[in-house]
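Enquirer: fold the following.
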Amino acid sequence: MTRIVVVDLHGQFTHLEHRALRDMGVDTEIIDADTPAEEVDADGVVLSGGPDMDRVGNAPDYLAGDAPVLGICLGMQLVAVESGGEVGPGDYGGYADVDVEIVDEDDPLIGSLAPETRVWASHADEVKELPEGFTHTATSDVCGIEAMSNVEAGLYGVQWHPEVAHTERGEEVFENFVAICEER
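Expert: Got it, this is the predicted structure:
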């Protein structure tokens, strides 16, 4: 059975990410951000959303492992910063119901959502510059980089929250991530 851990970066929706995976039959648990990466045996890692970079604990260490990583909101920003990208304040700020345009239909995480999907996203901070080796996979009117992927490294990120009911086809994002984990 596929095992995916959700690293709790203190976001309000962490339990929904866990539940989405559990409801798909995935062996999953929420782990504290201070848990050392070397103590965790998993086929995949979800870095949850959260309030700020000051409370990410050992989460950056999970990026160096063999398991694919899906960063959601703050988790995506953490992947970007740790990989050499840039994060800054969003022009919109706060939460918004947004139409996201999928710009890479071949992306294994979100390409199946093309050409457009409605999502619930937070744009207080956002990725401003992609890290080297990453592909820009989605955009919107309020955020230039809504999603990114480095397929070779197994690192993926979405600025939006696929775990909430307001996001169309959010379950599909998790299904695609599980498939990525199973293939690796």
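
Enquirer: hey, let's count contacts and neighbours off CA atoms from now on
Expert: Will do.

Enquirer: show me which residues of the lengthiest helix in the chain are buried.
Expert: In the chain, taking DSSP state H as the definition, the longest helix is helix 170-183. For helix 170-183, burial by neighbour count (16 or more other Cα atoms under 10 Å) applies to 170, 171, 173, 174, 175, 176, 177, 178, 180, 181.

Enquirer: identify the residues contacting the fifth one.
Expert: It stands for residue 175. residue 24 (Cα atoms under 8 Å, 6 or more residues apart in numbering).

Enquirer: and it, how far from residue 69?
Expert: Relative to residue 69, residue 175 is positioned 14 Å away (Cα to Cα, to the nearest Å).

Enquirer: and if you look at the fourth one?
Expert: Applying Cα to Cα, one obtains 12 Å for the distance of residue 174 from residue 69.

Enquirer: now the strands for the chain?
Expert: 3-8, 27-32, 44-47, 69-72, 86-89, 95-102, 116-122, 125-129, 135-139, 147-150, 155-158 (DSSP state E).

Enquirer: and this one, please, so the two structures can be compared:
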Amino acid sequence: MTTIAVVDNHGQFTHLEQRALRDLGVDAELIDNDTDPAEVDADGVVLSGGPDMDRIGRSADYLERDVPVLGICLGMQLIAEELGGEVGGGDYGGYADVNVEIVDEDDPLTGSLHPETRVWASHADEVTTLPEGFELTARSDVCDVEAMSDTDRDLYGVQWHPEVAHTEEGEQIFENFLEICKRNGA
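Expert: Model prediction:
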């Protein structure tokens, strides 16, 4: 059975990320973000959303593991900032329904989604510049970087919350991430 570690960055929906993965038959373990990555045996890692970068604990250390990583909202911003990208305040803060355009139909995480899909996202902060090695995979009229992927390193991020009911194809994101983890050797 595939095991996914959900790193808790104190987001209000983190428990729903774990639940969504469990509903797909995955052994999903919710772990505190101060946990040493060396103590975690998982086939993949989800870096959850959260309130701010000051409370990310050791989350960045999980990027050095040789397993796929999916960053959700703050988790994506953390990936970008740690790897040389830039994060800034969005023009549109707070949570809202957003129409996202998938711009890379070959991307293993987002490519199978409809060309336009409705998501639930916060844009108080967002990735403004992609890190080296990442490709833009989704955008919207609210945010230029709604999703990004580095398929060589199996690092992925979405600005939106696939774990909430307001996101139309959220389960598909988790299914695709599981396939990435299995391909990686799970």
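
Enquirer: closest to residue 61 of the first structure out of the buried residues of helix 170-183 of the first structure?
Expert: Taking Cα to Cα as the measure, residue 61 of the first structure lies nearest residue 181 of the buried residues of helix 170-183 of the first structure, at 18.0 Å.

Enquirer: and residue 23 of the first structure, how many neighbours?
Expert: 11 (other Cα atoms under 10 Å).

Enquirer: contacting residues for it?
Expert: Residues near residue 23 of the first structure by Cα under 8 Å, 6+ apart: none.

Enquirer: can you rerun that using 10 Å?
Expert: residue 171 (Cα atoms under 10 Å, 6 or more residues apart in numbering).

Enquirer: am I right that residue 142 of the second structure is in contact with residue 100?
Expert: Yes: in terms of Cα atoms under 10 Å, residue 142 of the second structure counts as a neighbour of residue 100; the distance is 8.9 Å.

Enquirer: which one of those two is surrounded by more residues?
Expert: residue 100 (24 against 15).

Enquirer: shouldn't that one be in contact with residue 146?
Expert: Yes: counting by Cα under 10 Å, residue 146 is a contact partner of residue 100 of the second structure at 7.2 Å.

Enquirer: residues that sit against both of those two, list them.
Expert: 138, 139, 140, 160.

Enquirer: what is in contact with residue 174 and residue 69 of the first structure at once?
Expert: With Cα under 10 Å, 6+ apart, residue 174 of the first structure and residue 69 have common neighbours 46, 180.

Enquirer: distance of the alignment partner in the second structure of residue 41 of the first structure relative to residue 76 of the second structure?
Expert: Here residue 41 of the first structure is matched to residue 41 in the second structure, going by TM-score structural alignment. In this view, residue 41 of the second structure and residue 76 of the second structure are 22 Å apart by Cα to Cα.
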